[in-house]
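Trainee: Sequence first, then the predicted structure, then my questions.
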Amino acid sequence: MGMAIEDRNRIAKRAAAEIEDGMVVNLGIGIPSLVLNHLQNKNNIMFHSENGIIGMGPSPKKGEEDENLCNAAGYPVTIRKGASYFDSTIAFAIARREKLDVTILGALEVSETGDIANWIVPGNRVPGMGGAMELAKKAKKVIVVMSHFDKYGNSKIVPSCSLPLTASSCVDLIITNVGVFHVTKNGLILTDIFLPYTVNEAKKQTTAKFSVSPTLAIIE
């Protein structure tokens, strides 16, 4: 099931709130790429891309794209002061040596123990896994942003993943169009709910089990 652009941006805005000045951050394809457009009063963040950039800025205005500047998905980007370029081996080395403070990824499924499946659906052709495995296992904090439901209306937050894993026990935070779930040793905790959803609706529409924070935030 597709999401409205308003929901996608609301998810991206909530993910942006997890980023602090001074961080080095990697953004995945899709909703993660929208995070760059929702940073407020944060001017000292360096965004990393596997194709060889640190220092990406917001998406360019229409007509102001530079055909030589793109992210790992091939979409146009801008750059911030202090940006640098390098080849993909350096880009991957940055990820593998745990130099990334945060990675924000999309996913096909996330389990209640923090496993992530986001690189392949069996039987479908894909160009490759890209940096998914390195990012999931080596970033200091892993945030997943995604629709709460697959195209059939089923929950993408599940007790255990049915799709091939990208990495196990690595996700720290899940943000969907329903709410925000923290992954802890004691299970998932719902800390934010997006209106018009309610906690009861979240429970009915989430296959995985979760508890509710006593300080639950309600986000319009």
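Mentor: Yes, it's here. Numbers count the residues shown, from 1 in each chain.

Trainee: only C-alpha atoms for contact and neighbour calcs from this point on.
Mentor: Fine.

Trainee: does Arg8 count as helix, strand or coil?
Mentor: When classified by DSSP: H, G, I helix; E, B strand; the rest coil, Arg8 comes out as helix.

Trainee: same thing with the one 3 residues further on?
Mentor: Under three-state DSSP, the three-state class of Ile11 is helix.

Trainee: Could I get the contacting residues of it?
Mentor: Ile31, Val145, Met146, Ile175, Thr176, Asn177 (Cα atoms under 8 Å, 6 or more residues apart in numbering).

Trainee: what about versus this one:
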Amino acid sequence: MAALAARDIPPGAYVNLGIGQPTTVADHLVEDCGVVLHTESGMLNMGRAAIADEIDPDLINAGKIPVTELPEASYFHQADSFAMMRDGHLDVCVLGAFQVSTGGDLANWSTGGADAIPAGGGAMDLAIGAKQVFVMMTLFGKDGAAKLVRHCTYPLTAVSCVDRVYTDLAVFDICLGDVTVRETFGITVDELEQRVGLTLSGNQADRGAL
């Protein structure tokens, strides 16, 4: 999923990677692609995850994972970082999710359960501030329920904000309530429709066995 998302980020884009799976997108960006990674903690031009002697405890991403810095990296106050997020300076953000609706609504900060630990972070700011919102998630939860749904049942992070969803079984585009299957992995569009219980748009050729 991370490699696919990295592939689709336009050269030269300013991008924020959310906590969890999205942080691994940094490890799949092509060198010299010009993508500038932004962190909530106050850094521009973040690199991939740091290893061995590269680790500097003062250089971390949103998930507190040590990262490298690229040439011309810059640092600033966290308040300035959030201002960048809210004011539309980011081209793309990549976030995790508990649910995404067919209308592009995002639920990723709490399941609403009595024992749930809310984790809002900067997701709300990113979801409304970035020009494009990509989501990375497994298509089904541990209970087998689909995470791509007609209407979110978990507390919303933002409405009508998600443009694309990367999952382990397919990549989806969401536009004005229409969900289009961009590509599938070991499953057909018809099988996807049956499993998620939604009407999906897709290449007719992809509705047969792959």
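Mentor: That came through, no problem. Everything numeric here is computed off the predicted structure, so don't read it as measured data.

Trainee: Just the ones of the contacts of Ile11 of the first structure in helices?
Mentor: Applying DSSP state H to the contacts of Ile11 of the first structure, no entry is found in helices.

Trainee: got CSV for those residues, with neighbour count and distance to Gln40 of the first structure too?
Mentor: Rendered in CSV, the data for these read as follows (neighbours: other Cα atoms under 10 Å; distance: Cα to Cα, whole Å):
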residue, neighbour count, distance to Gln40 of the first structure
Ile31, 23, 18
Val145, 25, 19
Met146, 27, 22
Ile175, 24, 19
Thr176, 24, 21
Asn177, 22, 21
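
Trainee: possible to save those residues as CSV with distance to Ala12 of the first structure?
Mentor: Shown next, in CSV, are the contacts of Ile11 of the first structure (distance: Cα to Cα, whole Å):
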residue, distance to Ala12 of the first structure
Ile31, 6
Val145, 7
Met146, 10
Ile175, 9
Thr176, 9
Asn177, 10
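
Trainee: so stretch 187-199 of the second structure matches what in the first structure?
Mentor: For stretch 187-199 of the second structure, the aligned range in the first structure is residues 197-209, judged by TM-score structural alignment.

Trainee: Now for Gly30 of the first structure: which residues touch it?
Mentor: With contact taken as Cα under 8 Å, 6+ apart, Gly30 of the first structure is in contact with Gly106.

Trainee: now the strands: where do they sit in the first structure?
Mentor: For the first structure, the strands defined by DSSP state E cover 24-27, 46-49, 53-57, 78-85, 102-105, 109-111, 116-117, 142-145, 157-158, 173-175, 179-184, 187-194, 210-219.

Trainee: Rebuild these as TSV, extending it with distance to Val126 of the first structure.
Mentor: Shown next, in TSV, are the strands of the first structure (distance: least, Cα to Cα, whole Å):
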stretch	distance to Val126 of the first structure
strand 24-27	19
strand 46-49	19
strand 53-57	23
strand 78-85	27
strand 102-105	17
strand 109-111	17
strand 116-117	14
strand 142-145	20
strand 157-158	23
strand 173-175	24
strand 179-184	29
strand 187-194	30
strand 210-219	32
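
Trainee: How much space separates the equivalent of Ser160 of the second structure over in the first structure from Val126 of the first structure?
Mentor: If you follow Ser160 of the second structure across to the first structure using TM-score structural alignment, you land on Ser169. In this view, Ser169 of the first structure and Val126 of the first structure are 24 Å apart by Cα to Cα, to the nearest Å.

Trainee: and these two? which has more neighbours close in?
Mentor: Applying other Cα atoms under 10 Å to Ser169 of the first structure and Val126 shows that Ser169 carries more neighbours, namely 16 against 10.

Trainee: That one: what's it in contact with?
Mentor: When contacts are counted by Cα under 8 Å, 6+ apart, Ser169 of the first structure touches Thr113, Gly114, Asp115, Ile116.

Trainee: again with Leu100 of the first structure
Mentor: Leu100 of the first structure sits next to Met23, Val24, Val25, Asn26, Ile94, Lys138, Ala139, Lys140 when contact means Cα under 8 Å, 6+ apart.

Trainee: Looking at the contacts of Ile11 of the first structure, which one is closest to Asp7 of the first structure?
Mentor: Asn177 (6.0 Å; Cα to Cα).

Trainee: what stretch of the second structure does stretch 65-73 of the first structure fall on?
Mentor: Alignment of stretch 65-73 of the first structure against the second structure: residues 55-63, by TM-score structural alignment.

Trainee: roughly how far is that stretch from the heart of the chain?
Mentor: How far stretch 55-63 of the second structure lies from its chain's middle: 20 Å, per Cα atoms, centre = their mean, to the nearest Å.
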